[in-house]
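**Q** the sequence isn't on hand, but the structure is:
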């Protein structure tokens, strides 16, 4: 069972092919990815219309590249999967439209995949795959959630952000410091030169007694500190960008202190989820899962508790087609495919807003 997966939910176009034959974890046969970072940098963030148009340009050449890697052709594909949601509506429609067109042309089933389920299951492609059950920390630009995962399609929401996600806190703090897009990685790099405790930023909901997150207040605290430093500069606040008067070291200290606050909350809440469930495995997935400090802090804390931590490979932390093809394969193996086929209309829809909890048991 060879499944072609297409990811187009935001600003990466990803295509991959997996072999989901038998009951073993689907095996990656090939994958290719195009990032739109360079295109969006001029605008300081993702422009949805530009993202959609670029997906149209990239998806078929990437498909050809993946098939060439695998030494196969389209006729060797047994099913086509695509990201159905959540994400940018126009971007999702590109992947969905291409997937359904290929399915119709080939007479193959088409499977719509939840983007976050792709991230959630992506560590199964790593050299150290997890085993069910486990606690999952899904942490990205738009989502911060803790889930109990008992199997494919068996998800229980333990906690989530009530406002900004952790990735948004990284990106917004980076923007306040005048860093480029994407902000999260830029802030993490700058933080390596700063002091974690120079500024004591708040750790929202750290002692709330539940597993929810909140990062909007942290962004406000970073804004207040940057303003204070700018106003203390001999020349006063800049007229172009608020952070212009700050020295490089001041920016690095703000970056390091902000990162430390975000990571502290993520680590504390993850450990609380481990305690609450009694499980001994933690999966960390999503773009922020590539953050070095988060990996170091979580790894050290979990080792002390005898908890195994699993991550996707670094190149699979970002959005990619491999996680979509994998999730489709694992759902197919579990009898949860719900595919469109030649017996049904190939009409497609997308779900820009789609809770992962809705998949449980489906």
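**A** Good, I have the coordinates. Given the structure is predicted, the values throughout are model-derived calculations rather than measurements.

**Q** CA atoms for contacts and neighbours, from now on please.
**A** Noted.

**Q** what about the helices in the stretch 201-350 of the chain?
**A** In order along the chain, the stretch 201-350 of the chain carries the following helices (DSSP state H, counting those that start in this stretch): 216-231, 248-277, 292-305, 321-333.

**Q** the structure to be compared is supplied as follows:
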């Protein structure tokens, strides 16, 4: 069964074709980085308009490249949430309308379920049950996964998610958009031990995350180093001569604090559940330091860790096509109602 996947939850338009027998047929991704760069972050209205412009042309391009036509599509999966409501509505309306016109089934896909199942696109797949660490721009969650649709949230961010903290701290350092990846790149040049930041909520039991205080600690360090919070100019008369190195040192310390905090919580989740398989997914899962730290952790736990390939860590259509294929095979078609769900708990999904 050939499934078309449409991802439009935020600032990337992802299109993919997934065959339930042959696997991933092809995928395309259009990033809106250039659209939002001048604003230092995603502008929802601009994101929605760009999805309108790009979604159908991308579908046509992918079909042509794969030597297929719309009539070959046997089902459509689209992201219904969580995400930006306008952006979600674009993908939902296009997906549902195409399915109705072609007379084929269409299903809503939960964006985070797409991320959670992204490692299933690889040749070496995790087996159920496993612990999933979902780390994207707006989410940091630890989820116990017994099967598709069988999700129990063990812990989640109570304020800023890890990705948000990366982005906000990068802005404080005056880095360009996309903020988080720029901070991670800068951290590679930092000197360990120059700055020391807290590992939030690790001194108490539980699996919830909080990165707002860590961001504040970074802001205090940035101010103390004489770096203006809003960009390249300084509140002081002159910028420090070693400003670039100071920024790198702060970035390194901040990233290490986030990575250590996540690793501590993951270890607790593994020990609490007894599940020795860890899946890392979402945009932040591409972070090299995080991958290395969690690989070391699971080696000590005598367990296994799985990641999607880098191109499927960030938002993409392939993960939506795969997740949608599982639900179409199990549930069949859904009604014609088009509904975007900007807030949608993964625990609400029906199990397969």
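**A** Sure thing, it's come through. Just so it is clear, the structure is predicted and the values come from calculations on it, not from any experiment.

**Q** circling back to that earlier point, residue 283 of the first structure: which of the helices of the stretch 201-350 of the first structure is closest?
**A** When the helices of the stretch 201-350 of the first structure are ranked by distance to residue 283 of the first structure, counting by CA to CA, first place goes to helix 248-277 at 9.9 Å.

**Q** kindly compare burial across the helices of the stretch 201-350 of the first structure and name the winner.
**A** Of all the helices of the stretch 201-350 of the first structure, helix 321-333 has the most neighbours on average by mean count of other CA atoms under 10 Å, namely a mean of 29.

**Q** packing partners of that one?
**A** For helix 321-333 of the first structure, the elements it packs on are strand 2-7, strand 12-19, strand 27-35, strand 79-85, strand 110-114, helix 115-121, judged by 3 or more CA pairs under 8 Å, 6 or more residues apart in numbering; DSSP states H and E.

**Q** nearest to residue 133 of the first structure, out of the helices of the stretch 201-350 of the first structure?
**A** Of all these, helix 248-277 sits nearest to residue 133 of the first structure, with 10.1 Å by CA to CA.

**Q** helices or strands up against that closest one?
**A** strand 134-139, strand 144-151, helix 166-176, helix 183-191, helix 216-231, helix 292-305.

**Q** how close does that helix sit to the second structure?
**A** Following the fit onto the second structure, the mean deviation recorded for helix 248-277 of the first structure is 0.5 Å by mean CA distance after the TM-score superposition for the first structure.

**Q** picking that back up, dump the helices and strands packed on helix 321-333 of the first structure into TSV; add distance to residue 347 of the first structure as well.
**A** Output for these, formatted as TSV (distance: least, CA to CA, whole Å):
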stretch	distance to residue 347 of the first structure
strand 2-7	17
strand 12-19	21
strand 27-35	26
strand 79-85	13
strand 110-114	10
helix 115-121	20
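
**Q** can you redo these as a markdown table with mean neighbour count?
**A** Shown next, in a markdown table, are these (neighbours: other CA atoms under 10 Å):
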| stretch | mean neighbour count |
| --- | --- |
| strand 2-7 | 31 |
| strand 12-19 | 28 |
| strand 27-35 | 20 |
| strand 79-85 | 30 |
| strand 110-114 | 28 |
| helix 115-121 | 25 |
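
**Q** which one of those lies closest to residue 354 of the first structure?
**A** Residue 354 of the first structure sits nearest to strand 79-85 of all these, at 6.2 Å, using CA to CA.

**Q** and for that closest one, what's in contact with it?
**A** Contact partners of strand 79-85 of the first structure, identified using CA atoms under 8 Å, 6 or more residues apart in numbering, comprise 1-9, 92, 95-96, 99-100, 102-103, 108-115, 324-325, 328, 349-354.

**Q** what do you get for stretch 347-360 of the first structure?
**A** Among residues not part of stretch 347-360 of the first structure, those counted as contacts by CA under 8 Å, 6+ apart are 84-89, 92-93, 96-97, 100, 114, 116-117, 153-157.

**Q** as CSV, the helices and strands packed on helix 248-277 of the first structure with distance to residue 26 of the first structure would be great.
**A** Formatted as CSV, those follow (distance: least, CA to CA, whole Å):
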stretch, distance to residue 26 of the first structure
strand 134-139, 19
strand 144-151, 15
helix 166-176, 29
helix 183-191, 30
helix 216-231, 39
helix 292-305, 26
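
**Q** and of these, who's closest to residue 319 of the first structure?
**A** Nearest of these (CA to CA): strand 134-139, 12.2 Å.

**Q** if I look at the equivalent of residue 67 of the second structure over in the first structure, how far off is residue 328 of the first structure?
**A** Using TM-score structural alignment, the partner of residue 67 of the second structure in the first structure is residue 71. Separation of residue 71 of the first structure from residue 328 of the first structure (CA to CA, to the nearest Å): 21 Å.

**Q** and if you look at residue 257 of the first structure?
**A** In terms of CA to CA, residue 257 of the first structure sits 40 Å off from residue 328 of the first structure.

**Q** also residue 87 of the first structure?
**A** Taken as CA to CA, the spacing of residue 87 of the first structure relative to residue 328 of the first structure amounts to 18 Å.

**Q** go on, residue 138 of the first structure?
**A** With distances defined as CA to CA, the gap from residue 138 of the first structure to residue 328 of the first structure amounts to 18 Å.

**Q** and for residue 154 of the first structure?
**A** Between residue 154 of the first structure and residue 328 of the first structure the distance, using CA to CA, works out to 15 Å.

**Q** give the aligned equivalent of residue 351 of the second structure in the first structure.
**A** In the first structure, residue 351 of the second structure lines up with residue 361, judged by TM-score structural alignment.

**Q** element containing its match?
**A** Per DSSP states H and E, residue 361 of the first structure falls between elements, in no helix or strand.

**Q** just to revisit the earlier point, residue 240 of the first structure: which of the helices and strands packed on helix 321-333 of the first structure is closest?
**A** Nearest to residue 240 of the first structure among these is strand 27-35; the distance by CA to CA comes to 29.3 Å.
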